[in-house]
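1. structural data only, the sequence is not supplied:
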């Protein structure tokens, strides 16, 4: 008499394994699609929000003010004369001057507002629980929030550079760019170096976004996360200004933000900029991990 083998409980038949694989393969595109839709929705909300548009408008206005002031400023003041000479020789230099003015505090604060509001803002108005019903899950939702904040940082940096370029071309002559080392480079290379500077600053803003996002997962009050980010920025600037605390500089995020000026040297200061990018990466990994650990176990039923 022949016997029929029955699979033990809990074991999958070959047909069952194949079916599971097919179902998993079918779910993967849907999950990926939901992530892209969620990111598109986040970007749309971020760049349509009046508050964020107003902050981008402020960033665009600052290079205009700087350009007009430098165009009409006399050369009596020693510091002002150096800025006038830097920009007067070529309008492209206004992009570097504008970034140098905005990167230490205002630009990071604006990015911190968006990143700090990412999770805490949703929790405060009660929409976080509904977002978590999407197939993306907590980790992917957090990743979407971070990418959204990082892209806003890139957009904010680009707004400063583009506004400065437009004003610089309108108010000042354009030609070969004189570097800090005294050598000159062609106009096309100058534009390329501005693009590199924008990318470097945007990487710093992405690191700052991770810091603000970590604070955002620790509170349900957006103003708390934003204020904590602002306090960290101000404290870092104060610590950098104290000579006795110089050993702390390599560990402070703000100490590396202005190293985009490496593109104004001949040759380009790639070593300092590479170290800065590594610091940005470390900040993003550390504070991104803190945000993930907190958000993964957060109670959102309250």
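-> Cool, got the structure. The structure displayed is predicted, hence computed values, not measured ones.

2. every contact and neighbour count from this point should use C-alpha atoms.
-> Fine.

3. residue boundaries of the helices in the stretch 151-300 of the chain?
-> Ranges of helices in the stretch 151-300 of the chain, per DSSP state H, counting those that start in this stretch, are 187-216, 222-241, 254-257, 270-296.

4. now for these, which one comes closest to residue 115?
-> helix 187-216 (5.3 Å; Cα to Cα).

5. alright, now check it against this:
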């Protein structure tokens, strides 16, 4: 005689822990509020630094970089904000939202109660992954919007001046900015997926977040070693600044395409490993 699975009337596994519930839970956390608050404060800090700095020390220094033209217009200021946050700050944001999502539940001892609700494991993990992505994307969009607003108030609405002397009209810059933001999000998926995988493997959020940041830092260091040759192209951080190619005339998207390919490959493997590990994990906390 075959055994039957008895479930409560009206129970649907796929409708447990709706996205809105998980999103509301994450939005109410202090670390989420702190991240979005800092997104609003960071542009003001940078504008204040430019205002307090010595104008004689802010001119060209023989190197081609976005700092030299950061105060030329609102768009230039946004590009400068990307330039100073791509290597580390945005990495921390993605690592925090993705790495804290599962490990924090385990640390609090609430993970087993969520699964006993009952919320199927794969549904729980999928909800947390999507919400972490939503918060990370929202954080970047908030940074873009607030930096653009602050830059407009401080520096005005003028064409974009690039460090190599190319001028980009504001109308043309909108789609370039959209492409840059889209690239940054896709490129950071590798960071988020790594943090998510580590979050599944540990019960300590700090280990998941810190481990991700540590790996990214090591990758950046290895990327400076010329002896590695073409092997450096496979490092997760090799194409972090490929978005600068969008400031060319015409835009150079070759490195961006490579960066997207590598990031999606890393993200697919790490996400699959996270689901595989969580399906077999003995949840005791």
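-> Arrived safely. Bear in mind the structure is a predicted one, so any value in this text is a computation, not a measurement.

6. which of the helices of the stretch 151-300 of the first structure sits most buried?
-> Sort the helices of the stretch 151-300 of the first structure by mean neighbour count, taking mean count of other Cα atoms under 10 Å, and helix 187-216 sits at the top with a mean of 24.

7. that helix corresponds to what range in the second structure?
-> Mapped onto the second structure using TM-score structural alignment, helix 187-216 of the first structure covers residues 170-199.

8. quote the end-to-end distance of the matching stretch.
-> The first and last residues of stretch 170-199 of the second structure sit 42 Å apart, counting by Cα to Cα, to the nearest Å.

9. now do stretch 14-34 of the second structure
-> First-to-last residue span, stretch 14-34 of the second structure, Cα to Cα: 32 Å.

10. now it: how far from the chain's centre is it?
-> Relative to its chain's centre, stretch 14-34 of the second structure lies at 18 Å (Cα atoms, centre = their mean, to the nearest Å).

11. buried sites along that stretch?
-> 16, 17, 19, 22, 23, 26, 32 (16 or more other Cα atoms under 10 Å).

12. take the helices of the stretch 151-300 of the first structure and lay them out in TSV including distance to residue 118 of the first structure.
-> Output for these, formatted as TSV (distance: least, Cα to Cα, whole Å):
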stretch	distance to residue 118 of the first structure
helix 187-216	7
helix 222-241	8
helix 254-257	22
helix 270-296	11
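
13. quick one: which of those is nearest residue 106 of the first structure?
-> helix 222-241 (9.8 Å).

14. just the strands in the second structure please.
-> Remark: strands assigned in the second structure by DSSP state E are 160-161, 167-168.

15. adding distance to residue 65 of the second structure and mean neighbour count, write these out as a markdown table.
-> Listed next are the strands of the second structure as a markdown table, based on distance: least, Cα to Cα, whole Å; neighbours: other Cα atoms under 10 Å:
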| stretch | distance to residue 65 of the second structure | mean neighbour count |
| --- | --- | --- |
| strand 160-161 | 11 | 22 |
| strand 167-168 | 15 | 16 |
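
16. just the buried residues of stretch 14-34 of the second structure now: which is nearest residue 172 of the second structure?
-> Taking Cα to Cα as the measure, residue 172 of the second structure sits nearest to residue 32 out of the buried residues of stretch 14-34 of the second structure, at 33.6 Å.

17. that closest one matches what in the first structure?
-> Match for residue 32 of the second structure (TM-score structural alignment): residue 52.

18. now that match, nearest residue through space, not along the chain?
-> residue 46 (6.8 Å; Cα to Cα, 6 or more residues apart in numbering).

19. I'd guessed that neighbour sits against residue 55; true?
-> No. Judged on Cα atoms under 8 Å, residue 46 of the first structure makes no contact with residue 55 at a distance of 11.6 Å.

20. who are the contact partners of the aligned residue in the second structure for residue 230 of the first structure?
-> Mapped onto the second structure by TM-score structural alignment, residue 230 of the first structure lines up with residue 213. When contacts are counted by Cα atoms under 8 Å, 6 or more residues apart in numbering, residue 213 of the second structure touches 91, 92, 95.

21. likewise residue 141 of the second structure?
-> residue 181.

22. for the alignment partner in the second structure of residue 87 of the first structure, give me its contacts.
-> Alignment note (TM-score structural alignment): residue 87 of the first structure maps to residue 70 of the second structure. Contact partners of residue 70 of the second structure, counting by Cα under 8 Å, 6+ apart, are 76, 77, 79, 80.

23. okay, among those, which ones form the most distant pair?
-> Among the contacts of residue 70 of the second structure, 76 and 80 lie farthest apart (Cα to Cα), at 6.2 Å.

24. still on that earlier bit, which one of the helices of the stretch 151-300 of the first structure lies nearest to residue 155 of the first structure?
-> It's helix 187-216; of the helices of the stretch 151-300 of the first structure, that one is closest to residue 155 of the first structure (Cα to Cα) at 8.3 Å.

25. contacts for stretch 273-293 of the first structure?
-> Under Cα under 8 Å, 6+ apart, the answer for stretch 273-293 of the first structure is 139, 142, 200, 203-204, 206-211, 213-215, 217, 251, 253, 256-257, 259-260, 262.

26. now that stretch on the second structure. Mean distance?
-> Mean deviation of stretch 273-293 of the first structure from its aligned counterpart in the second structure after superposition (mean Cα distance after the TM-score superposition for the first structure): 1.0 Å.

27. tell me the residues of the second structure aligned with that stretch.
-> Taking TM-score structural alignment, stretch 273-293 of the first structure hits residues 256-276 over in the second structure.

28. what about the contacts of residue 213 of the second structure, which are in helices?
-> 91, 92, 95 (DSSP state H).

29. surely the last one touches residue 197?
-> Put plainly, it is residue 95 of the second structure. No. Residue 95 of the second structure lies out of contact with residue 197 (Cα under 8 Å); the separation is 10.6 Å.
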